[in-house]
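Colleague: Quick one, structure for this:
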Amino acid sequence: VLNRTGSFFFNYISIILEPQFVGSFDVGEHVYFFFREIAIESNGAERSVYSRVARVCKKDIGGRVVLRQVWTSFLKARLNCSISSQYPYYFDRIQAVTRVETSDDTLFYATMSTPDTAFVSSAVCVFSFKSINQLFHHGFFADPNSPTWLPLPADAVPEHRPGTCVPNSHTLTDTDLHFAKSHLMMSEPVSGGPPILPTRDVVFTHIAVDVRSEQNVIFALDSRTNTLWKVAHWREGSTWKWLELERREIAVGGPIKAMTLLPGEFLFFASRSAVTQFTLAGCSMYPSCALCAVDPYCSWNVARAACYPREKAHGQSLGWISSWAGRGSSECSASAKPRPLAAYPGDSVHLVGAVGGIWKRDGLEIVPSHRTISTADGGLVIMDVSREDNADYECLLNGRQVIKYRLLVDH
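Modeller: The predicted structure follows:
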């Protein structure tokens, strides 16, 4: 494969430019490659980088004369991961990819980023195996003779459609091979749907996905800061939804070079000098039922008002609340009581909240000031408290209360 790949790029450098591969997968009679490259079809003066998926037949041995020792079935298409608007915001640089099997499809979860500028952003997009094959089997080819790479009319495609697997590629005619040689790229992209977890000032360099009964749990890592995001991803009808569950820094003694998953149990991180094991059930960090119960690895104990690793028995046991992101944490409402917090005049108090949450005081949203400061992890710090600060403070995430405090400043 390496020799054939090298030969391909050497002979057709005008078609595939400076590729950087991030993953390959064996599925059925094909091998699928995910990579980024210089986009020859972009119209800008600067060299643009696009992400691609490519496919080749496993039994492809090249042509007899034309495309000798070169793949005859190679096709590629752009991967579209973008925020829709009048001027779409593209995440064009694929960084990592992993494969997930579902009951009716194969999904490829990929981390994508914008170009390396002062405003770099990242997101996760999900590409369907069925959508990829639908495009390769029935989509229009890009016309290399068109200045803007317009779709090639369907009646211009020969009977042997490029990319079709055959028992022996030596039997293909020179006419078919000359056409395949010049029509490697599809006109339309493969859509990754709405981006998951679009985030500024990060580059998600690694990804892993743990498949649970109700949802998939995405782990995305920025190895520049060794920060890990945990995100729930689930389907409601024909719509996919997501919810950020957790964000934390991983202490591994240097930049993380590799990340791998033991499903349902651990993540492993490797730096140049060490390997670190990280439990998926980081339950002790959740301060409330609403945050704990939607984490698929945790359950909330009502009597102890604390979060513990989830066990199968918790689902049928009294005093335990176990939910998931798609169902929400409505069961927590009955047990939710304001947490008393005592302080003295002049103290500073720190209220633990949720990343992305908003804070309210007695039902009114708090505006940050020199005395009320929002923290990066979703908390709230109130400086130099006085009796005027006596009130109920609640943190809401996506409109739902995740924790509530009752502050009492006493002389």
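
Colleague: going forward, measure contacts and count neighbours with C-alpha atoms only.
Modeller: OK.

Colleague: burial count for residue 354?
Modeller: When counting by other CA atoms under 10 Å, one arrives at 26 neighbours for residue 354.

Colleague: brain fart, residue 145
Modeller: 10.

Colleague: Need the three-state assignment for it.
Modeller: coil (DSSP: H, G, I helix; E, B strand; the rest coil).

Colleague: Which residues are in contact with the nearest residue to residue 216 once chain neighbours are set aside?
Modeller: If the residues on either side of it in the chain are set aside, residue 216 comes closest to residue 233, at 5.2 Å by CA to CA, 6 or more residues apart in numbering. For residue 233, the residues meeting the contact criterion (CA atoms under 8 Å, 6 or more residues apart in numbering) are 215, 216, 217, 218, 240, 241, 242, 243.

Colleague: Which among these count as buried?
Modeller: The neighbour count (16 or more other CA atoms under 10 Å) marks 215, 216, 217, 218, 242, 243 as buried among those.

Colleague: Quickly find the element holding the fourth one.
Modeller: Secondary structure assignment for residue 218, by DSSP states H and E: strand 216-222.

Colleague: wait, what's in contact with the residue most central in space within the chain?
Modeller: Using CA atoms, centre = their mean, the residue of the chain that lies closest to the mean C-alpha position is residue 124, 2.6 Å off. Applying CA under 8 Å, 6+ apart to residue 124 gives the contacts 109, 110, 111, 112, 195, 196, 197, 198.

Colleague: swap the cut-off to 7 Å and go again
Modeller: With CA atoms under 7 Å, 6 or more residues apart in numbering as the criterion, the residues that contact residue 124 are 109, 110, 111, 112, 195, 196, 197.

Colleague: Let's compare: structure for the following, please.
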Amino acid sequence: MLFLLILFFGGSAGLTSGQVWPLYGTPRKTVTLSSYGGHVFQEEGVWNYTTMLLREDMGVLILGARETIFALDLNNITDRKAMVKWKVIPSMRTSCSNKGKDFETECQNYIRILHKMPDGRMYVCGTNAFNPTCDYMSYTHGNLSLESKDHKGRGKCPFDPFQKYASEVVDGELYSATSVNFLGSEPVMMRSLNESIRTEYTMSWLWDPTFVGMKHVTEGEENPEGDEDKIYLFFSEAAIEYDFYNKLDVSRVARVCKGDLGGQRTLMKKWTSFQKVRLDCPVPQTKLPSLIQDVFLFCPGKWSTCVFYGVFTPQADTSQYSAVCTYSIQDIREVFSKGEFKTMVNVNFFPKWVTYDGSVPDPRPGACINNDARQKGYFKSLDLPDKTLRFIRDRPLMDQAVEPSSKQPLLVKKGAAFTSIVVASTTALDGSIHQVMFIGTASGSVLKSVNYNGEMVIIAEVQLFAHFEPVKILRLSSTVGQLYAGSEVAAVQMPLSSCDHYTSCVDCVLARDPYCGWDLISYGCVAINSIHPDTRSEVVQSLRDGNASRCPAVESTNTIKFFYPGNMVSLLCEPGSNLAQVQWHVNGHPVENSNVYQIQHNTLLILNASESHAGHYNCTSVETIKGVDYMTQSATYELRLGDFMTDPSVQPLVQEQQNTLLALKVLVIILTLMLLALVAWNFYKGYFAIPKCFNSDEESQQKTSGCQEPLQTGGRNNAASKACSSNSNNNHNRLSGNQHNEDQVF
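Modeller: Coordinates of the predicted model:
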């Protein structure tokens, strides 16, 4: 069964194999946070900076961490305005530890819920050592203060500090999706604070879900059908609609009506409008469904123009592709309001979910109270008939899946998994409006990306966190033009644009950054929103085509470099971007890899250089946009044979070597004088004696006998001296006797 299921999901990708997938995996620039003008905030001993609330009305970022809440300046988060601690009492930590949780990590208070209330206060909840607790908080006169009106947070805040959840405050009501028990095994989507209502605890409603995000869409505004606002919940869960032996997860979106009060008899205090549908995000070279990790609601105008941006990652290690898919609110509404339902039947005593082909009650199950329902006498969910309520209770799953806009992902990238996303809107020089995506990754970076008529351009990848800490949360402030990100170790802030980061006209224009353009008058890359209307004609920006023909020619730098025969010469060349190609020429001829020339990481190496390798070496960095080549960098090296007398780069080295030789000579002279003085002193003290003078016969006899006079004349060597003398005499006598005998024979 699992094999058939894989074929089913793989088939959806196969149908689009002939299409050109937007596999734009290389960012044009890779930069650090500091070079991009960002800031880092972290407090000693504080961890888990993963909950954020923008209070643009107060000019602060409310940052929730472990047992600590901060108020930071929106313009510069290193400026801490206020801080409040919310610690777990010792007995609670002990109780948590006794239940099997880690005392040091899990049994603390992790701030998980931060929302602005209608009266200006903030609603805050923490895990509180697996005993979720909520309170109200105020920021007044530069101080953060908890009201100490603690109340239970079960169903509002997760027990487990590392379990994913979703929440939203709408008109003073808290909508939340989390688990309501210690073990995390009872998932729920509920509304609390005033009118409490929740999901049924049944497998057909929620089955082992991972909640991702919750969004409020004001569909009740200017709605010709008299419909009401909706709350959309995004999550992944184990699929109930497929037969398989191993667990298979799918992505979902569910919705409920804001005015839902539950049923009168059936579904009392339960949602009467809870419906869910599968979200498809077909990624090439993957067989199993990708899983949603984060969602962002972008509404350029009224609610009917809203689009959901979702980031998806594979659920198996066999694929390394992450994707961004978009879904229009109209497409989702179409499936919920007109699509068919799934129903459960028993086949050979096994439950199986199939398409429901029976009659559908009126009013339509799962629909909100609209003009049509009011005309039939139904003014609130409590008025709905039991037949409608029983139908939606047993059949909350829709048969048709929601497909992404354009039937394919907006972006697919291989590498570090996507974790989060926010989307900003900006107006270009020609008045066109563009959506800029900022995508957080598991490697601690954020990708700045724009789609131009189906072509996805990754403008830059900014490394936010050291040690590759995953980005856990992203928040966007259009008011101050800043992006905020959180991880386990720190929170960071970076501008949406950093135009002065581009160093030349070609670099600025080829970046295709909608925030930036090259000013031909001031000769710098400037922000589009800062340009005076009278000088807009002198600014160059080409987003769709990347046309840099109006830019002046790139100036080449000239460097004189000396070399010496037998050495290896290294000539550096910096490419203008990650998309540029480096080209080397020597005396006007292209350089190719050989036994002499090696090009490694754009650097030209000349191995065992000789006099014949002197000449002009030129490096150019060329970037191709829409089939047109643009030079982004140019450098020329004049390679000369080295001369110690004329080479200014070598003269300091020669002088240093001469100084070293002089020092060595002085040291040798000093050591020689010290040695001579030591020898003279030993002779003066009598420790050394001049050897005695012997006649030639005695010297010959000594050489023959091998006996030598001791150098030392101390008493302990007298006996040895006498023995040596005696031995010498005996040898002399013996030699004389032998000579006498020889004379007699001859």
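
Colleague: picking up where we left off before, quick one: map the residue nearest to residue 216 of the first structure onto the second structure.
Modeller: Applying TM-score structural alignment, one finds that residue 233 of the first structure aligns to residue 451 in the second structure.

Colleague: now do residue 278 of the first structure
Modeller: Using TM-score structural alignment as the criterion, residue 278 of the first structure maps onto residue 494 of the second structure.

Colleague: Residue 384 of the first structure too?
Modeller: In the second structure, the position corresponding to residue 384 of the first structure is occupied by residue 605, as judged by TM-score structural alignment.

Colleague: quick one: that match and residue 597 touch, right?
Modeller: Yes. Residue 605 of the second structure lies in contact with residue 597 (CA atoms under 7 Å); the separation is 5.8 Å.

Colleague: returning to what we had before: what's the neighbour count on the match of residue 278 of the first structure?
Modeller: As a measure of burial, residue 494 of the second structure has 23 neighbours, counting by other CA under 10 Å.

Colleague: so how far is residue 524 of the second structure from it?
Modeller: Residue 494 of the second structure sits 21 Å away from residue 524 of the second structure, taking CA to CA, to the nearest Å as the criterion.

Colleague: now the lengthiest helix in the second structure, how far from the centre of its chain.
Modeller: Longest helix in the second structure, counting residues (DSSP state H): helix 651-685. Using CA atoms, centre = their mean, to the nearest Å, the mean C-alpha position of helix 651-685 of the second structure is found 60 Å from that of the whole chain.

Colleague: counterpart of that helix in the first structure, which residues?
Modeller: Under the alignment (TM-score structural alignment), helix 651-685 of the second structure falls on nothing in the first structure.

Colleague: Give the buried residues for the helix or strand that that helix is followed by.
Modeller: Following the chain from helix 651-685 of the second structure toward its C-terminal end, the next helix or strand by DSSP H and E is helix 696-705. Buried positions in helix 696-705 of the second structure, judged by neighbour count with 16+ other CA under 10 Å: 701, 702.

Colleague: so helix 696-705 of the second structure aligns onto which residues of the first structure?
Modeller: Following TM-score structural alignment, the aligned partner range for helix 696-705 of the second structure in the first structure is empty.

Colleague: Now residue 348 of the first structure: closest residue in space that isn't a chain neighbour?
Modeller: Beyond its immediate neighbours in the sequence, the residue positioned closest to residue 348 of the first structure (CA to CA, 6+ apart) is residue 383, lying 4.4 Å away.

Colleague: That neighbour against residue 369, yeah?
Modeller: No. Proximity of residue 383 of the first structure to residue 369 does not meet the contact threshold set by CA under 7 Å, at 9.9 Å.

Colleague: the more surrounded of these two?
Modeller: Of the pair residue 383 of the first structure and residue 369, residue 383 is the one with more neighbours under other CA under 10 Å, namely 17 against 10.

Colleague: if I look at that one, how far off is residue 366 of the first structure?
Modeller: Noted for residue 383 of the first structure: a distance of 14 Å to residue 366 of the first structure, by CA to CA.

Colleague: quick revisit: next secondary structure after the helix or strand containing the match of residue 233 of the first structure?
Modeller: Counting by DSSP H and E, the secondary-structure element that holds residue 451 of the second structure is strand 445-452. Tracing the chain C-terminally past strand 445-452 of the second structure and defining elements by DSSP H and E, one meets strand 455-463 next.

Colleague: mind listing the helices in the stretch 251-400 of the second structure by residue range?
Modeller: Chain-ordered helices for the stretch 251-400 of the second structure, with DSSP state H, counting those that start in this stretch as the definition, fall at 329-338, 371-375, 386-394.

Colleague: Can you tell me which of those is most buried?
Modeller: For those, the stretch with the most neighbours on average is helix 386-394, a mean of 19; neighbours defined as mean count of other CA atoms under 10 Å.

Colleague: what does that helix rub up against?
Modeller: 266, 267, 272, 361, 362, 363, 364, 365, 366.

Colleague: Out of those, give me the one that has the most neighbours.
Modeller: The most neighbours, when those are compared by other CA under 10 Å, belong to residue 272, which has 32 neighbours.

Colleague: OK, contacts around the equivalent of residue 326 of the second structure over in the first structure?
Modeller: Residue correspondence, TM-score structural alignment: residue 326 of the second structure in this structure matches residue 126 in the first structure. Contact criterion CA under 7 Å, 6+ apart gives 107, 108, 109, 110, 192, 193 as the residues in contact with residue 126 of the first structure.

Colleague: Could you do residue 617 of the second structure as well?
Modeller: Residue 617 of the second structure sits in contact with 585, 586, 587, 636, 637, 638, where contact means CA under 7 Å, 6+ apart.

Colleague: And those, which is closest to residue 258 of the second structure?
Modeller: For residue 258 of the second structure, the closest of those turns out to be residue 636, at 67.7 Å, with distances computed as CA to CA.

Colleague: Could I get the contacting residues of the aligned partner of the closest one in the first structure?
Modeller: Under the alignment by TM-score structural alignment, residue 636 of the second structure pairs with residue 408 in the first structure. Taking CA under 7 Å, 6+ apart, we find residue 408 of the first structure in contact with 341, 342, 343, 390.
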